[in-house]
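Visitor: pasting the structure only:
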């Protein structure tokens, strides 16, 4: 019913999975924990496997031994399909004998692809090749694999949902989530994941550009600000409106009024109602009246 990939990048310390299916919330059958492991349990996914994986990893069992523990708690193991990786790079996959054709798995260096009710073995073969030949963050490599499988047929029943989850210590929240993208009830869920990754990439670049400005001083600060301005010049859209605001405020504080005015105008192009915020900044004296008049001219 599903095709997925679990993987770890030991060098970047990222671990996670990508999955797509014709069912709602396909991603719920996957799990990952930073510096621990990742698992996809599909074809009638069995959720108790999730907690057992982490408990047994903590006890020092390897993945093959952990699968033996799965068999002890699941009398329907031959209905299941499992792909697992540990943070050390160990990989394990299993396709039960009662899975519907085409079903199978491929194990590679620090990853495993698995799927059932697929158009054929080419789905997994293309996933494997795409993962191995793609550079970049783990999320981008997972997505490339998922898209490659989707492009050659994927799930024979159609498309509905997809998810990419990557965990990394100090990722972005208390659960070490680095990236978690989900798409539900979409005609092209995998392609939509790709679009969201592009948006995230743009926002991340804007954020890193802003941090460089904040951390720089003197001429280096001005150079970083101009670099950020160049990056944002063709990105006047809602995803980066806060970064245009930061650009405007910083230019103004540095006495670069012309550039500040242009940046404030970009903010208003994206969100006309931001005039309220700019008026407030003017009332408080943060923006001179003469500059405000030129912004709205």
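Guide: Thanks, I have the structure now. The shown structure was predicted, so the numbers you read here are calculated from the model rather than taken from an experiment.

Visitor: Please count neighbours and contacts with C-alpha atoms only from this point.
Guide: Will do.

Visitor: how about residue 90, what does it touch?
Guide: With contact set as C-alpha atoms under 8 Å, 6 or more residues apart in numbering, residue 90 has these partners: 62-63, 110.

Visitor: this is the other structure I want to compare:
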């Protein structure tokens, strides 16, 4: 019911996750990232605890592959799960249990891991990895490009209805956490529009948190 990407920007160290599904509010359950540590997607009969556990392991020094191996060896029902991880060095790892739903597949490379289940075809994750490596610019822009490439490659077997993107960079909270929890239109294009609105304001929201006296105008009625 899901296809996703976890990725690291080699130039800035920013991490991101993007995900889409036929299920509602997919990003609320599947997307995890921590600045300076890594990014994780936990999906397919989802156990959200796997996302935070993988990040905790990587924060303690485990690489992506080590974190995935620990989860495999210490967690029940892993045969149902898909977990994608990328670490602070750009190494990536994936677990896909044999009881993942429908047509499932995975692909990874430096700074990126992609995977999905109930896919239209098994080529989708590899096309996503290729799109990521061919892209440039802000990580948020690159993730949107990858999700569009996933749809062009076939995406999920049925129509998707939700999508989301999470970005982390230097501060302890996500610098972007954007979600389209349900739409009968294309959630990835809705996410792209939302990102287009948010991207020019991203740095200002960080400034407002760190030093409100240096913040630019809020641009709302009553603000001078």
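Guide: That came through fine. Note that the coordinates shown come from a computational prediction; the quantities given were computed from them, not determined experimentally.

Visitor: what's the TM-score for these two chains?
Guide: After superposition, the two chains reach a TM-score (TM-score structural alignment, normalised by the length of the second structure) of 0.85; 212 aligned residues with a C-alpha RMSD of 2.5 Å.

Visitor: Which helix runs longest in the first structure?
Guide: helix 189-215 (DSSP state H).

Visitor: Equivalent analysis for the second structure, please.
Guide: Longest helix in the second structure, counting by DSSP H: helix 139-152.

Visitor: That one vs the first structure, average distance?
Guide: Once fitted to the first structure, helix 139-152 of the second structure is off its aligned match by 1.1 Å on average (mean C-alpha distance after the TM-score superposition for the first structure).

Visitor: mean deviation of the very next helix or strand once past that helix from the first structure?
Guide: Remark: after helix 139-152 of the second structure, the chain's next helix or strand is strand 162-168, criterion DSSP states H and E. Its aligned residues in the first structure lie a mean 0.5 Å from strand 162-168 of the second structure after superposition (mean C-alpha distance after the TM-score superposition for the first structure).

Visitor: Now do strand 162-168 of the second structure: distance to the chain's middle.
Guide: Using C-alpha atoms, centre = their mean, to the nearest Å, the mean C-alpha position of strand 162-168 of the second structure is found 6 Å from that of the whole chain.

Visitor: Would you check the span in the first structure matched by the helix or strand just after it?
Guide: Per DSSP H and E, strand 162-168 of the second structure leads on to strand 174-180 as the next helix or strand towards the C-terminus. Under TM-score structural alignment, the match for strand 174-180 of the second structure in the first structure covers residues 177-183.

Visitor: related to what we said a few turns ago, from the contact counts, what lies against the longest helix of the second structure?
Guide: Contacts defined by 3 or more C-alpha pairs under 8 Å, 6 or more residues apart in numbering; DSSP states H and E place helix 139-152 of the second structure against strand 2-8, strand 15-21, helix 124-134, strand 162-168, helix 187-198.

Visitor: mind putting the ones you listed in TSV, distance to residue 45 of the second structure and mean neighbour count included?
Guide: Converted to TSV, these look like this (distance: least, C-alpha to C-alpha, whole Å; neighbours: other C-alpha atoms under 10 Å):
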stretch	distance to residue 45 of the second structure	mean neighbour count
strand 2-8	10	31
strand 15-21	12	31
helix 124-134	19	22
strand 162-168	16	27
helix 187-198	21	18
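
Visitor: what about the ones you listed, which gets the closest to residue 106 of the second structure?
Guide: When those are compared for distance to residue 106 of the second structure using C-alpha to C-alpha, the nearest one is helix 124-134, at 5.4 Å.

Visitor: Distance from the closest one to the middle of the chain?
Guide: In terms of C-alpha atoms, centre = their mean, the gap separating the centre of helix 124-134 of the second structure from the centre of its chain is 14 Å.

Visitor: angle of it against strand 2-8?
Guide: 30 degrees (axes from the mean of the first three to the mean of the last three C-alpha atoms, to 10 degrees).

Visitor: quick one: buried residues of whichever strand or helix holds residue 29 of the second structure?
Guide: Using DSSP H and E, residue 29 of the second structure falls within helix 26-30. Of the residues in helix 26-30 of the second structure, 26-27, 29-30 count as buried by neighbour count, 16 or more other C-alpha atoms under 10 Å.

Visitor: For the next helix or strand after that helix, enumerate the helices and strands it packs against.
Guide: Of the helices and strands lying after helix 26-30 of the second structure in sequence (DSSP H and E), the nearest is strand 31-34. Counting by 3+ C-alpha pairs under 8 Å, 6+ apart, the packing neighbours recorded for strand 31-34 of the second structure are strand 15-21, strand 38-43, helix 49-59, strand 162-168.

Visitor: For residue 177 of the second structure, which of those is the nearest?
Guide: Ranking these by proximity to residue 177 of the second structure (C-alpha to C-alpha) places strand 162-168 first, at 4.4 Å.

Visitor: hmm, who's touching the closest one?
Guide: Here strand 162-168 of the second structure makes contact (C-alpha under 8 Å, 6+ apart) with 14-27, 31-35, 140, 143, 174-183, 187-188, 191.

Visitor: And stretch 128-140 of the first structure, by the same measure?
Guide: Residues outside stretch 128-140 of the first structure that contact it (C-alpha under 8 Å, 6+ apart): 7-9, 14-16, 106, 108, 113, 141-142, 144-145, 148, 164-166, 179, 197.

Visitor: coming back round to it: so which bits of the longest helix of the second structure are buried?
Guide: 139-140, 142-151.
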